[in-house]
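> model this:
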Amino acid sequence: MRRLTYFIVICAALYGGYWFIGANRVEAGVRAALVELEAEGWDAEAEVNTRGFPSRFDTTLSDVSFAVPGDQWGYEAPFVQALALSYRPNNVIIVLPDEQRLRFPGDTGTLTADRLRASATVQPNLALAFDNLTAEGEMLTYTSDRNWTLLITKLITAARLQPDTNASYDVYAKLDDITLPEGTGAITTMLADADVRLQDPLDRTTVEVIVEQIVVNAVQVTWDNVVLTGRGQLDVDASGLPTGQIGLEIENWQAILPRLVDAGVIDRNFSDQALTMGSLFAAGQDKMVLPLKFENGYSSLGPLPLGPAPRLHFTR
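You can find the predicted model right below:
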């Protein structure tokens, strides 16, 4: 009996030591990441604390404030939590607060949500290679400081490593019941489903993300009685420029013009010309078929030039 007691005490001491070492490493890793961001020119501030002994690593970042170099993008929140079981630390749940402040080029505002969280899993290896991510939100409301509001009733995004690959990922996003600023109607569904192949796996050492190919399996936008669908493939060269096209079909395309005018995308004085041009593209039909093309560093929608194509190489 005494030996069993000693054995239990020793196991408890070893497990306690494991927890405290693990908790200290988690906190040290987060603080090191904040210091690294500061060294790269970010404004990165947060208080870090890990609790949950003995069965969890619950790390809370309090008074969070991030701003990327140039100060055009920023994020502020009272807290961000990363929750993991101590015996499965490679599977993390991220919990975000009900209210956050966002800043991006052209606008600053407040995002509120009834529920906003994500779960992510990395592979149990030294590189901590990305395995999967799922993020969900309900009743997301963005209120701009410029006095306009956008509501998304439900959001789900997901990405996962494809089986038998090390750098190809399934990517999916779906937004339901989007209430746009007044006068521009409501979008019932926005959906995107794609396969993305990268040059190298995503892991803790990743500094540069180099996209090699994007296969768009499905795109769908339902905006009242206007329905846009699309699919296609883009191959990306060594400089990050895409080549290929996404075929788009727009049903009841005429109905979208007054909404684009109300949204300020199209000038009201140009709407009649846009309707005439659209009739030519659609050959007088209610369905318009247009290719979104990327070629020689430029993009176009049908015969309309859109300007330089985006470069699909991203550096941290």
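> contacts and neighbour counts: CA atoms only from here.
Noted.
> remind me, longest helix of the protein?
Counting residues, the longest helix found in the chain (DSSP state H) is helix 2-39.
> Would you indicate which residues of that one are buried?
The neighbour-count check on helix 2-39 (16 or more other Cα atoms under 10 Å) flags 19-20, 22-23, 26-27, 30-31, 34, 37-38 as buried.
> how about the residues you listed in CSV, adding distance to F104?
Output for these, formatted as CSV (distance: Cα to Cα, whole Å):
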residue, distance to F104
W19, 39
F20, 39
G22, 36
A23, 34
V26, 30
E27, 29
V30, 24
R31, 25
L34, 21
L37, 18
E38, 19
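> Distance check, L234 against E295.
According to Cα to Cα, to the nearest Å, L234 and E295 sit 10 Å apart.
> Same question for W19.
For W19, the distance to E295 - Cα to Cα - is 54 Å.
> so how far is stretch 87-95 from its chain's centroid?
Mean C-alpha position of stretch 87-95 versus that of the full chain (Cα atoms, centre = their mean, to the nearest Å) differs by 19 Å.
> can you list contacts of it?
55-57, 80-85, 116-124, 128 (Cα atoms under 8 Å, 6 or more residues apart in numbering).
> For the residues you listed, which ChimeraX command selects only the ones that are buried?
Buried residues among those (16+ other Cα under 10 Å), as a ChimeraX selection:
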select :56,57,80,81,82,83,84,85,116,117,118,119,120,121,122
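> structure for this one too, so we can compare:
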Amino acid sequence: MLRLAAVLVIAALLWMCWWVIGHSAYQRNLVSWMEQRRSAGWVAEFSDISTRGFPNRFDSTISDLRLTEPDTGITWSAPFVQFLSLAYRPHQVIAVLPDDHVISTPLETLQVNHDSARASIFFRPSTSLALESARLVLKGPRIRSSRGWTVSSTEWRFAIEAVPVRESTYRVGMELLELSLSDLLRRIPSSSKMFPDQIGVVRADAELGLDAPMGRRFFEGTRLGINRLNLADLSVRWGDFTFSAKGDLTVSEDGVPDGEITLRAAKWRTVLDLAEAAALFEPAFRDVLETTLELMHGHEDVLELPLVFSGGQVSLGVVPLGKAPRLQAW
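This next block holds a predicted model:
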């Protein structure tokens, strides 16, 4: 009996030591990450970082968080962010976001709120912190701009996961359901006759090949480059109008893409109607644009064209569009 009691006491002491070590590591890593952001020129402010949950959990809370990215000037502010994990599975993290937070840009301020948010981040159980997967689901997200417009959706889903058979390759997916644009469309004359207030579905599915894994160095601020993009699906369904894009690109070390993306649009003339009503081009240009698209590959109500990236340039069919954008990750 005494031996059993001794074993239990030793086990409890060892577990307590493990929790204290894990607690210190959580605290140290979060504080270190904030300091690294400041060293990189960010504004990284918080009022408190605390970790609780003894004996079986590590529940870390960052209070009054404010982050500003120096290149874009975009700021994210939140009253708190929480990271929750079991003490025996610290590499599997649940993230808790507040229902209300703020995104500020040099042009406007966005009030973001939602009915609920669920996020998870799974790492490989090693010191490299290689990302295995991450998921985010927002129920009822709404964005209100300081410029007076509002957009909302019933649900937004995002996921990324490592592809086991290809090193430094990640599958990325996104789905936005019932995106309401009523405030924006109300400013365009007769828009209600062309499109419903809601975009039914916006969906994306792609594979990204990166020049290094998303691991500790990435989370500490090292930028990653894209070397391959396989776009399986980028699609929009808005009333009778549907749009899709798919194709493959290879990307050079300096971010220049090469390859082809096939664009397909059904009921595409309704988009021209909306653009004309929004005064994006002169009415006299409408006929020229429509005729050009028909000649390029517009069969009745379906338009299908290749978006070609080659030699640092991009073209839509045979029409040159100019210099290709540089594709770089984060």
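> list the residues that contact both of L234 and E295 of the first structure?
Counting by Cα under 8 Å, 6+ apart, the common neighbours of L234 of the first structure and E295 are 242-244.
> Can you flag which of the contacts of stretch 87-95 of the first structure belong to strands?
Using DSSP state E, the subset of the contacts of stretch 87-95 of the first structure located in strands is 56-57, 80-85, 116-122.
> wait, doesn't A44 of the second structure sit right on S63?
No: applying Cα atoms under 8 Å, one finds A44 of the second structure not in contact with S63, separated by 11.9 Å.
> What strand or helix carries the residue nearest to T121 of the first structure when sequence neighbours are not counted?
Distances taken as Cα to Cα, 6 or more residues apart in numbering place N91 nearest to T121 of the first structure, at 4.4 Å, with adjacent residues excluded. In the assignment (DSSP states H and E), N91 of the first structure maps to strand 88-95.
> in the superposed pair, what's the mean gap between whichever helix or strand comes after that strand and the second structure?
Following strand 88-95 of the first structure in sequence order, the next helix or strand is strand 99-104 (DSSP H and E). Compared with the second structure after the fit, strand 99-104 of the first structure shows a mean deviation of 1.2 Å (mean Cα distance after the TM-score superposition for the first structure).
> Measure how strand 99-104 of the first structure sits relative to strand 115-122, angle-wise.
70 degrees (axes from the mean of the first three to the mean of the last three Cα atoms, to 10 degrees).
> quick one: the very next helix or strand once past strand 99-104 of the first structure aligns where in the second structure?
Per DSSP H and E, strand 99-104 of the first structure leads on to strand 107-112 as the next helix or strand towards the C-terminus. Using TM-score structural alignment, strand 107-112 of the first structure lines up with residues 108-113 of the second structure.
> contacts for the matching stretch?
Stretch 108-113 of the second structure has contacts (Cα under 8 Å, 6+ apart) with 99-104, 141-147.
> go again using 10 Å as the cut-off
With contact meaning Cα atoms under 10 Å, 6 or more residues apart in numbering, stretch 108-113 of the second structure is reached by 74-78, 98-104, 138-152.
> Could you pull out the helices in the stretch 101-250 of the second structure for me?
Counting by DSSP state H, counting those that start in this stretch, the stretch 101-250 of the second structure has helices at residues 182-185, 191-194, 216-219.
> which stretch among the ones you listed comes nearest V202 of the second structure?
Closest approach to V202 of the second structure among the helices of the stretch 101-250 of the second structure is made by helix 182-185 (16.4 Å; Cα to Cα).
> Aligned counterpart of T205 of the first structure in the second structure, please.
The alignment partner of T205 of the first structure in the second structure, by TM-score structural alignment, is R217.
> Pull up the gap between that match and W42 of the second structure, please.
Distance from R217 of the second structure to W42 of the second structure, counting by Cα to Cα: 17 Å.
> between the two, who's got more neighbours?
More crowded of R217 of the second structure and W42, by other Cα atoms under 10 Å: W42, with 19 against 15.
> ok, that one - contacts?
Residues near W42 of the second structure by Cα under 10 Å, 6+ apart: 34-36, 66-71, 73, 75.
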